[in-house]
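**Student:** For reference, the sequence and a predicted model appear below.
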Amino acid sequence: MDGTESGWTVVIADDHPLVRDAMRHALMQSLNDVQVVDASSLDEAKAAVDRLGAVDLVILDLNMPGMDGFTGLAAMRAAHPLVPVAMVSATNDETVMRRAIEFGAAGFIPKSAPLETIAEAIGQILDGQVWLPIPRNAPSSGTGTSRQDIASRLGELTPQQLKVLSMMSQGLLNKQIAFELGVGEATVKAHVTAILKKLGVHSRTQAVISARLLDFKTVD
């Protein structure tokens, strides 16, 4: 990224104004003619992408309202698979970083990173690369092929199916999920059937175990 490109559109989604300001400064430092749209929740970020149509990058806070761990990332990727997503978080846990990449993030940027590093990360992501503050080929702890396979299967779920799966993992029954979503119970049953099929499991319990990958929480 040489800073000569123009006409970039970036959505910054974080519930902390200071973080949004820092990201905005980094964008101004690395890009020319950039339009920055702020959002303070996942719903606001998704609405912004829907409204704008052409977005070059979405920057998502891992722990802002609506994210529910990695569910928000998976939902954004399912709704807009062609838009690269960079995750930001206060955590420096390598396992969390790698898991974000497994769920489709194009990069993971610690909030503690200097502005120059943030600018470099954003530039590489916009160039089509995957950016991590750690070597991608470094040994990982607890990240195996089965987890990657499950992450890939979870990525095939629609945004509505992700919502249903999240509610299932909270112990809600079909009737309760139907009430929360404002749909019929038959619709929820259809979603559950589709979820089980896509995840390659045979019971709600197995689906919930898979969903625990999405519920990895960090302190922000």
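**Tutor:** Great, that's in hand.

**Student:** going forward, measure contacts and count neighbours with C-alpha atoms only.
**Tutor:** Noted.

**Student:** so how far is Lys189 from the residue nearest in space to the middle of the chain?
**Tutor:** Residue closest to the mean C-alpha point of the chain, counted by C-alpha atoms, centre = their mean, is Leu73 at 1.7 Å. If you measure Leu73 against Lys189 using C-alpha to C-alpha, to the nearest Å, the figure is 24 Å.

**Student:** Leu27 now?
**Tutor:** 44 Å.

**Student:** out of those two, which sits in the busier spot?
**Tutor:** Leu27 (24 against 16; other C-alpha atoms under 10 Å).

**Student:** Now do the buried residues in the helix or strand that that one is a member of.
**Tutor:** Assigned by DSSP states H and E, Leu27 belongs to helix 17-30. Within helix 17-30, the residues scored as buried using 16 or more other C-alpha atoms under 10 Å are Val19, Arg20, Met23, Arg24, Ala26, Leu27, Met28, Ser30.

**Student:** Presented hereafter is structure B, for comparison with structure A:
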Amino acid sequence: MKILIVDDHQLFVDGMRYLLKKLLVTKEVEEAFRAEDAIRILESGKTFDLVLIDLCMPGMSGLSVLRRMRAQGIYTPVVVVSAEEDITKIHETLTSGASGFIPKTHNGEQMRTAFEAVLAGEVYIPPDIEKRLAGYDARRTLDCGSITRRQREVLRLLAQGYSNKQIAATFYLTEHTVKAHVAALLKATKTSSRTECVHVASSRGLL
């Protein structure tokens, strides 16, 4: 088994090399400390069974390497091993074709589980990150057009306990218009009451 590790920290690369040889039947581990070097190696014709890559490196990012690989038709499984916590960036790596995301805080046994899952053709995402991704997807679904700016403002006042009459007075709207906004919010959050709507919106980070 041949593995390419792409990370700008020598200590991490050394530790990962040791861990891979201990956990997996790894005949060869090659390393690259810059994204540009990784691209050069991958486009040289060398083949690998797995690529492990950090997101944050000087110059080009790990995400750039992943996108370049896919653009060049290189479909070697790529697992991001990173301390990155921004769910937007994690989501971006997975939608760009990564076969998994492993936090650098994972212990050896968790790493083994992740590697085995990816090498078996699965996508590995830790349960806590999977939960955050689900919430992120829900927020994006609502943010991408189903809730207008005015409806978001109405939602904010709903959360503060305002009545339709009070909301209408605040925004100089008719109560009929406010009722329409509230109905749209209930539909978007798939709820049947104002209280439930606020709860769901809050859980999805909309408040």
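**Tutor:** Received it, and whenever you're ready, just let me know what you need. Not measured: the values here are computed from a predicted model.

**Student:** okay if I get the buried residues of helix 17-30 of structure 1 as a markdown table plus distance to Ala48 of structure 1?
**Tutor:** Below are the buried residues of helix 17-30 of structure 1 laid out as a markdown table (distance: C-alpha to C-alpha, whole Å):
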| residue | distance to Ala48 of structure 1 |
| --- | --- |
| Val19 | 18 |
| Arg20 | 15 |
| Met23 | 17 |
| Arg24 | 16 |
| Ala26 | 20 |
| Leu27 | 18 |
| Met28 | 20 |
| Ser30 | 22 |
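
**Student:** surely Val123 of structure 2 meets Thr95?
**Tutor:** No: judged on C-alpha atoms under 8 Å, Val123 of structure 2 makes no contact with Thr95 at a distance of 11.5 Å.

**Student:** Tell me which of those two has more neighbours.
**Tutor:** Neighbour count, other C-alpha under 10 Å: between Val123 of structure 2 and Thr95, Val123 has more, with 18 against 10.

**Student:** Please say which position in structure 1 that one maps to.
**Tutor:** Aligned counterpart of Val123 of structure 2 in structure 1: Val130 (TM-score structural alignment).

**Student:** Give me the neighbour count for the nearest residue to its match once chain neighbours are set aside.
**Tutor:** Spatially, and ignoring its direct neighbours in sequence, Val130 of structure 1 is nearest to Ala106 (4.8 Å; C-alpha to C-alpha, 6 or more residues apart in numbering). Ala106 of structure 1: 26 surrounding residues under other C-alpha under 10 Å.

**Student:** Could you do the one 4 residues further on as well?
**Tutor:** Under the neighbour criterion other C-alpha under 10 Å, Pro110 of structure 1 is assigned a count of 19.

**Student:** What range does stretch 37-46 of structure 1 cover in structure 2?
**Tutor:** Taking TM-score structural alignment, stretch 37-46 of structure 1 hits residues 30-39 over in structure 2.

**Student:** Buried residues, that stretch. List them.
**Tutor:** So stretch 30-39 of structure 2, judged by 16+ other C-alpha under 10 Å, has buried residues Glu31, Ala32, Phe33, Arg34, Ala35, Glu36, Ala38, Ile39.

**Student:** can you list the residues you listed in CSV and add distance to Ile90 of structure 2?
**Tutor:** Below are those laid out as CSV (distance: C-alpha to C-alpha, whole Å):
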residue, distance to Ile90 of structure 2
Glu31, 23
Ala32, 21
Phe33, 21
Arg34, 20
Ala35, 18
Glu36, 21
Ala38, 20
Ile39, 21
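
**Student:** Give me the subset of those residues that lies in helices.
**Tutor:** Ala35, Glu36, Ala38, Ile39 (DSSP state H).

**Student:** Using TSV, lay out the residues you listed together with distance to Glu84 of structure 2.
**Tutor:** Compiled in TSV, these are given as follows (distance: C-alpha to C-alpha, whole Å):
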residue	distance to Glu84 of structure 2
Ala35	16
Glu36	20
Ala38	20
Ile39	21
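
**Student:** and Lys21 of structure 2, what is it in contact with?
**Tutor:** Lys27 (C-alpha atoms under 8 Å, 6 or more residues apart in numbering).

**Student:** mind checking what it lines up with in structure 1?
**Tutor:** Lys21 of structure 2 maps onto Met28 in structure 1, by TM-score structural alignment.

**Student:** And Pro103 of structure 2, by the same measure?
**Tutor:** Under the alignment (TM-score structural alignment), Pro103 of structure 2 pairs with Pro110 of structure 1.
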